[in-house]
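In: Model the structure of this input:
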Amino acid sequence: MNLHVAMAGRSMNVPHLRGTGRYEQELLRNTRPGDQLQWTAYGHNPAQPFRVPEGLIGHAEVFEFRGDRFHLWEQLGLPRKVRDSGAQLLHCAENTAPVWQPVPTIVTIHDTVPWEEDRRGLDRFYMHDVQRMALRRCAHVITISESSRRDIATRWPFLADRLTIIPHGIADEFFSDVRVPLPAVLQQSLGDAPYLLYLGGGQPRKRFDWALELLARSGRDDLHLVGCGFGAGTAPLERVPEALRGRVHFAPFLEDSELVTLYRGAQAAIYPTLYEGFGFPAVEAQAAGTPVLFSPVSSLVDLVGPLSWTNEPQDFDAWLASLREVLALPAAVRAEKAAAAVAWVRTFSWRSSVERHFEVYREVLARSQRR
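Out: As a prediction, this is how the structure comes out:
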């Protein structure tokens, strides 16, 4: 029997994909004709591209709904569309869900960070009160790590028996032999200089300043730093010490193929985040054959692989020692570790992840039909 699943896909309806949008896109991209499943993916903004993959098995629709101040697109517009579409299930892949659920609804909660932020007024009411009602009604919750599962069950104990962990996968571009050049602006600023790669953007928990301090104390005046994850016009130039100006560069938005090239060219990836629901860079760096430094906190404890160097989050001296060790690695040792890391990363398959999603869908539908 063909299964018809609706998806709230606003994170694909954007100028540039980020983590959640990539997750939604991979669910659609890795669906095959033999899966007996079709999608209807919904976006909310006709003024922006809707980045559903080519060859989508199903239908994509972008529609506006008045009253977005109260998130009415999600609470009224989306349920109405789903009710009239003939879909048997709704997958809300972006942490939140409607209270009105005309069909059994599955929500992916990537982590609990959105509920730990300082919210005020209607925004707080929506996230803490409206979403609590919506989550009570959801048929099932998917999350991406054991760490996130624990956090979700602690915050909403009523979800404890409706939680399934399905880790993310790694994009196919990381296993391709194709080499795509970096954007010209980055090539021009870097030249042939060796560089470290910082992943994470400007959020305090990502600790861009930590990466700057590692660069400053690395003992290598020829070493540069490339910062990723900063939106257009948000690069924190004022946080770069005068002594490091000219050695710190901010990457523009990169396609996956360009990001792979940036990873592969780095001496090491620096990922000093204090909390993640999954932590793509910890795996992506190793998939690209690049050593990565991070702290084994939250979900990152599950991402320690053959090409990772881990230290306690506040032990800067240990981080610095690890960086110097990585920079001094003999080429043969690095190549051996890189080969082992690529083999390990292949266990993070998007196709396997998608198949496990389908198992949840069919279990939820069967359960609802029995009721």
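In: okay, CA-based contacts and neighbour counts for the rest of this
Out: Noted.
In: Quick check: chain neighbours aside, which residue is closest to A340?
Out: Closest residue to A340 apart from its sequence neighbours, by Cα to Cα, 6 or more residues apart in numbering: P306 at 6.2 Å.
In: quick one more, to check against the first:
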Amino acid sequence: MPSHPASDFWQHVTLPRWLAAHSASAYFSTAHCVPALSGGARRIVTIHDLGPYRFPGMNPWKFDLFLKTNFRLCATVADAIVADSQAMADEIESILGVPRSRIHLALLGVHPRFRRLNPDELSRILASRPEIADLPKGFILSVGEFNPRKNYHRLVAAYAGLKTTVPLVLAGPTGQARASAEQRADALGIRERLRFLGYLDDDGLLALYNLAGCFIFPTVYEGFGLPVLEAMACGTPVLCARTSSIPEVAGEVALMFDPTSEQAIAEALRRFLFEPELADRLARLGPTQAANFTWQKTAARTAEIIESCL
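Out: A predicted model of the protein is given here:
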């Protein structure tokens, strides 16, 4: 949230006093905020991405200013900065000027709830979610907030060129890019082939992944890319952008494409639709790739980083 006098006072005055009063050895922040004064504690912070630098203007200017101010403070005073991916570690070094010796890598994990469901489990979830139950099985799925960097406008245009009746389902919190995606679908005459779903809880997402024929992630920028692993864990073939952190997450178990090219996105979709052996291979290998990323590993690595600062 944007800077506020009360929260600033807590972060930069109350928190350091508390750390000093309790002789804290370390303070770990999970998201880009650290106190300017240490209170005698080592300060460790995670920076998930540097979106305001890569996509200026995507957020309200006050929010971008708040984020950039906190990023710069982290770069100046943090004893260690944790990155979710090597791609983000590189950006923290190049954009914020943080020495490599202060940047540490802790990959994220996928929750074990994301898995292949048996028919009874799937039926129980769908019983209370008619908006999902009504979808034809085997649709093309994309999940994420509707903001410009998710690249839905190119996905919609690429999909429009395909001669297919397989619907495209876009699910995620409504954002500034949804209206433009809907308008583009209307202009291209494919509105009836698209389904727009809003925010879904974990069970809703789990059902979607299990019902989808494939999952496509056309993002142009990510700090990690959890939806890729969630889909893989459910045995859903993944098509994803070859950009930022995504190759680290997907490994060799996804069909990758250039997210800036509508033609490349369309070709990836075409291969999924007309090369069933490719889809079968990706579905088979996905759960094994996802199993490499666990929150237990993330926690253990984070603990190592904190201990190394003491």
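In: TM between them?
Out: Once the chains are laid over each other, their TM-score by TM-score structural alignment, normalised by the length of the second structure reads 0.83; 298 aligned residues with a Cα RMSD of 3.0 Å.
In: Just the strands from the stretch 201-310 of the second structure, written as ranges.
Out: Taking DSSP state E, counting those that start in this stretch, the strands of the stretch 201-310 of the second structure run over residues 214-217, 238-241, 255-257.
In: Present those strands as a markdown table; the columns should include distance to V110 of the second structure.
Out: Below are the strands of the stretch 201-310 of the second structure laid out as a markdown table (distance: least, Cα to Cα, whole Å):
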| stretch | distance to V110 of the second structure |
| --- | --- |
| strand 214-217 | 16 |
| strand 238-241 | 15 |
| strand 255-257 | 20 |
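In: Put together TSV for the ones you listed, with mean neighbour count on each row.
Out: What follows is these, written out as TSV (neighbours: other Cα atoms under 10 Å):
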stretch	mean neighbour count
strand 214-217	26
strand 238-241	26
strand 255-257	22
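In: Once you drop chain neighbours, what's closest to the spatially most central residue of the second structure?
Out: When the second structure is reduced to its mean C-alpha position, the nearest residue by Cα atoms, centre = their mean turns out to be G225, at 3.7 Å. The shortest distance from G225 of the second structure to any non-neighbouring residue, by Cα to Cα, 6+ apart, is to I246 (6.1 Å).
In: which residues touch the one you found?
Out: By Cα atoms under 8 Å, 6 or more residues apart in numbering, I246 of the second structure lies in contact with E222, F224, G225, C240.
In: from these, which is closest to C214 of the second structure?
Out: Of all the contacts of I246 of the second structure, C214 of the second structure sits closest to C240, with 10.5 Å by Cα to Cα.
In: Aligned to that closest one, what sits in the first structure?
Out: Matched across to the first structure, C240 of the second structure falls on F294, judged by TM-score structural alignment.
In: and the strand or helix carrying V185 of the first structure, how far from the chain's centre?
Out: Assigned by DSSP states H and E, V185 of the first structure belongs to helix 184-190. With Cα atoms, centre = their mean, to the nearest Å as the basis, helix 184-190 of the first structure stands 26 Å off its chain's centre.
In: picking that back up, as TSV, the contacts of I246 of the second structure with distance to D8 of the second structure would be great.
Out: TSV is the format used below for the contacts of I246 of the second structure (distance: Cα to Cα, whole Å):
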residue	distance to D8 of the second structure
E222	28
F224	28
G225	30
C240	39
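In: I'd like to know which of these is nearest to L126 of the second structure.
Out: G225 (26.0 Å).
In: Report the contact partners of that closest one.
Out: With contact taken as Cα under 8 Å, 6+ apart, G225 of the second structure is in contact with S245, I246, V249.
In: Appreciated, that's everything.
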